[in-house]
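> predicted model, plus sequence, below.
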Amino acid sequence: MTDYACAKCGETEYLRREIRTEGGFLSAAFDVSNNRFTAVSCKRCGYTELYRTDVAGGAQLFDFLAG
């Protein structure tokens, strides 16, 4: 992100992390994360926005094999 500005305080520095969630019994049973989000947090006030990230089939397979 090149033009980030916090919606709450206007700060331009941020942290970016990936969040994975599980959805349903099979995902939990096989430790596969099929929902991913990018979290962008303001360094000054901590305000965080989540952006949905598409998960390709190969990434889901890798998660299954790595789990």
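Yep, it's here.
> hey, let's count contacts and neighbours off CA atoms from now on
Will do.
> contacting residues around residue 46?
Residue 46 makes contact with no residue, according to Cα atoms under 8 Å, 6 or more residues apart in numbering.
> name the residues that touch the longest helix along the chain?
What stands out as the longest helix in the chain, according to DSSP state H, is helix 57-66. Helix 57-66 is contacted by residues 30-34 when judged by Cα under 8 Å, 6+ apart.
> show me which positions of it end up buried.
Of the residues in helix 57-66, residue 60 count as buried by neighbour count, 16 or more other Cα atoms under 10 Å.
> and the comparison structure, right after this:
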Amino acid sequence: MKQKGCIKCGSRDADKKEVAMTGTGLSKMLDVQNNQFLVVYCKNCGYSEFYNKRSSKGSNILDLFLG
């Protein structure tokens, strides 16, 4: 049977947060943060996965991360 949890340490203690980042070129020069991501991270070891916020749902991503 496959174990569920963090792929690095096996912990099931995870959380999520939203982050915004600049792109390249003009948006970087003007500091326009037009790229939005959902970060799911392990509270035990810090392993993180980034998901494009436009194409994902937060709770579904957390379920995917934990298995």
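Thanks, I have it. Because the structure is a prediction, the values reported are computed rather than measured.
> please state their TM-score.
Once the chains are laid over each other, their TM-score by TM-score structural alignment, normalised by the length of the first structure reads 0.58; 52 aligned residues with a Cα RMSD of 2.3 Å.
> please pick the buried ones from the contacts of helix 57-66 of the first structure.
Buried among the contacts of helix 57-66 of the first structure (16+ other Cα under 10 Å): 31-34.
> between the residues you listed, which is nearest residue 17 of the first structure?
Using Cα to Cα, residue 33 comes nearest to residue 17 of the first structure of these, at 15.3 Å.
> tell me which element the closest one is part of?
Using DSSP states H and E, residue 33 of the first structure sits within no helix or strand.
> where does residue 16 of the second structure sit: helix, strand or coil?
Assigned by DSSP: H, G, I helix; E, B strand; the rest coil, the conformation of residue 16 of the second structure is strand.
> ok now do it, which residues does it touch?
38-41, 58, 62.
> list the contacts for the closest residue to residue 32 of the second structure other than its chain neighbours?
Nearest residue to residue 32 of the second structure in three dimensions, chain neighbours excluded: residue 22, at 5.6 Å (Cα to Cα, 6 or more residues apart in numbering). Counting by Cα under 8 Å, 6+ apart, residue 22 of the second structure touches 28, 31-35.
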